[in-house]
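**Student:** coordinates only, sequence not included:
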């Protein structure tokens, strides 16, 4: 019996954590309850032309509530995005479009649509429940001199997603 336990313990050290264990570890990390940031998003089209968006974001309640204000470029200045996530019903998403003086509701059916002409979708702006995905650990990689876990994340059949999978690089430190 002692040999069996030693072998099981050794294999867990050799093979390390599973994809699901790493995803749980990330989900359980301490995060700020409230957070503010300034983000610069550079969009580049197939012809090489770039467009830069500058935004200010405020998140509350562990990112369940978020508002983003666009500061640049000039034609997007004043546009705002509001997201409120719920545990027991569909999330709310709204855009304030100052040029039209209108608030546009983004339905849950439109979560796969592009966010402000970028490669991000409205779905990317929402948190994901661990149970809605399957996690496969890929080979670890070094990115910008940081050792990273690499996970292939695939939505379960029950999850409504526009993605078949995505790859996440997670800093080991």
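**Tutor:** Yep, that arrived. Note that the coordinates shown come from a computational prediction; the quantities given were computed from them, not determined experimentally.

**Student:** could you use CA atoms for every contact and neighbour count after this?
**Tutor:** Noted.

**Student:** pick out the residue closest to the middle of the protein.
**Tutor:** residue 124 (5.1 Å; CA atoms, centre = their mean).

**Student:** what's in contact with the host helix or strand of residue 53?
**Tutor:** Using DSSP states H and E, residue 53 sits in strand 50-60. Where contact means CA atoms under 8 Å, 6 or more residues apart in numbering, the residues beyond strand 50-60 that reach it are 33-44, 65-73.

**Student:** what is the subsequent helix or strand relative to it?
**Tutor:** Per DSSP H and E, the first helix or strand lying C-terminal to strand 50-60 is strand 65-72.

**Student:** tilt between the following helix or strand past that next one and strand 50-60?
**Tutor:** Moving toward the C-terminus from strand 65-72, the next helix or strand (DSSP H and E) is strand 80-84. Relative orientation of strand 80-84 versus strand 50-60 (axes from the mean of the first three to the mean of the last three CA atoms, to 10 degrees): 40 degrees.

**Student:** how far is strand 80-84 from where the chain is centred?
**Tutor:** Averaging C-alpha positions (CA atoms, centre = their mean, to the nearest Å) puts strand 80-84 15 Å from its chain's average.

**Student:** packing partners for the helix or strand following it?
**Tutor:** Later in the chain than strand 80-84, the nearest helix or strand by DSSP H and E is strand 92-97. Contacts defined by 3 or more CA pairs under 8 Å, 6 or more residues apart in numbering; DSSP states H and E place strand 92-97 against strand 80-84, strand 102-105.

**Student:** wait, which of those strands is closest to residue 149?
**Tutor:** Relative to residue 149, the nearest member of the helices and strands packed on strand 92-97 by CA to CA is strand 80-84, separated by 29.2 Å.

**Student:** one more to weigh against that first structure:
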């Protein structure tokens, strides 16, 4: 018996997931099914970092919750600096179409719906686009497992996703580094490529922490590979699975900032 045929049965016994989970679709299904909190409420420090090292700081508050249908809704309110205070942004997930997005700009004193054509635009001067803040349907993409590789000190599966024909995406290709530890199941890194094949942005989870039983990104950064700019988000305070008033997820809340 040669060495290869001796070790193969042993691997099947000791590491069954290693040999049966190596399809991109399976890995992304596991990621999609990972347990998430029903609600979140967080205070976040946002830093816009220029190529020369100068920094613009913002403080935002964020709420998210699932409705009775299991669809996710989230709202962001800007607190500082004064130039963006009371700007509010709402995303509502849909089952049969793209997410709905609205923004309230205090200077205009009205709520404006974000058009699909604006999806690739920068969100409030950050390196995140409006499309980056939308949910994604797993069936809109094809997936290929590429390799196993370390990211942020953890072993990961590297999976390539490509949008299917008819899927509206600003990216032609995305590489995902997904933790191999099934108890964590988080994306620690993404490389986002334009439709022309060039790399545009890199997203990295810099700090991951177990909070109330959920692995939670505490610090993330999106780096623009063309401009050299970056946006970093750092959780200052976070609550999970605490009641959130559903009236926050309405255009009325965007306009008034009140839930009464």
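**Tutor:** Thanks, I have it. The model shown is predicted, which means the values in this text are computed figures rather than measured ones.

**Student:** show me what the residue nearest to the centre of the first structure aligns to in the second structure.
**Tutor:** Superposed on the second structure with TM-score structural alignment, residue 124 of the first structure falls opposite residue 132.

**Student:** roughly how far does that match sit from residue 192 of the second structure?
**Tutor:** Taking CA to CA, to the nearest Å as the measure, residue 132 of the second structure falls 10 Å from residue 192 of the second structure.

**Student:** whichever of the contacts of strand 50-60 of the first structure end up buried, select them in PyMOL.
**Tutor:** The PyMOL selection below is limited to those of these classed as buried (16 or more other CA atoms under 10 Å):
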select buried, resi 65+66+67+68+69+70+71+72
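
**Student:** doesn't the match of residue 124 of the first structure belong to a helix?
**Tutor:** Yes: membership of residue 132 of the second structure in a helix is supported by DSSP: H, G, I helix; E, B strand; the rest coil.

**Student:** now do the contacts for residue 251 of the second structure.
**Tutor:** Contacts for residue 251 of the second structure (CA under 8 Å, 6+ apart) come out as 90, 102, 111.

**Student:** residues touching the second one, list them.
**Tutor:** The reference is to residue 102 of the second structure. Counting by CA under 8 Å, 6+ apart, residue 102 of the second structure makes contact with 89, 90, 91, 111, 112, 113, 114, 251.

**Student:** part of a helix, is residue 136 of the first structure?
**Tutor:** No: assessed by three-state DSSP, residue 136 of the first structure does not belong to a helix; its assignment is strand.

**Student:** stretch 52-64 of the second structure corresponds to what range in the first structure?
**Tutor:** Going by TM-score structural alignment: stretch 52-64 of the second structure matches residues 47-59.

**Student:** buried ones in that stretch?
**Tutor:** For stretch 47-59 of the first structure, the neighbour count (16+ other CA under 10 Å) marks 53, 54, 55, 57, 58, 59 as buried.

**Student:** for residue 26 of the second structure, which three-state class applies?
**Tutor:** helix.

**Student:** aligned partner of it in the first structure?
**Tutor:** So, by TM-score structural alignment, residue 26 of the second structure is matched to residue 21.

**Student:** ok, residue 63 of the second structure to residue 50 of the second structure distance?
**Tutor:** 28 Å.

**Student:** which residue lines up with residue 81 of the second structure in the first structure?
**Tutor:** Using TM-score structural alignment, residue 81 of the second structure sits opposite residue 73 in the first structure.

**Student:** quick one, what contacts its match?
**Tutor:** 51, 52, 53, 54.

**Student:** which parts of the second structure are strands?
**Tutor:** Per DSSP state E, the second structure carries strands over the ranges 39-49, 55-66, 72-80, 88-92, 100-105, 110-113, 141-151, 154-163, 171-179, 187-194, 199-211, 214-224, 230-240.

**Student:** about what we covered before: how about the buried residues of stretch 47-59 of the first structure in TSV, adding distance to residue 146 of the first structure?
**Tutor:** Shown next, in TSV, are the buried residues of stretch 47-59 of the first structure (distance: CA to CA, whole Å):
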residue	distance to residue 146 of the first structure
53	27
54	27
55	27
57	26
58	28
59	27
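
**Student:** closest to residue 117 of the first structure out of those?
**Tutor:** residue 53 (10.5 Å).

**Student:** the longest helix in the second structure is where?
**Tutor:** helix 3-14 (DSSP state H).

**Student:** which residues touch that one?
**Tutor:** Contact partners of helix 3-14 of the second structure, identified using CA under 8 Å, 6+ apart, comprise residue 19.

**Student:** that one: how far from the chain's middle?
**Tutor:** Worked out by CA atoms, centre = their mean, helix 3-14 of the second structure lies 38 Å from the chain centre.

**Student:** got it, and stretch 160-179 of the second structure?
**Tutor:** Counting by CA atoms, centre = their mean, stretch 160-179 of the second structure comes out at 13 Å from the chain centroid.

**Student:** how about it: buried residues?
**Tutor:** In terms of neighbour count (16+ other CA under 10 Å), stretch 160-179 of the second structure has its buried residues at 160-163, 169-179.

**Student:** before we move on, back to that, in the second structure, which of the contacts of residue 73 of the first structure still touch?
**Tutor:** Checked against the second structure using both residues aligned by TM-score structural alignment, their matches' CA atoms under 8 Å, the contacts of residue 73 of the first structure keep these contacts: 52, 53, 54.

**Student:** returning to what we had before: so which of the helices and strands packed on strand 92-97 of the first structure comes closest to residue 135 of the first structure?
**Tutor:** Proximity to residue 135 of the first structure, assessed across these by CA to CA, is greatest for strand 80-84 (25.9 Å).

**Student:** noted, bye for now.
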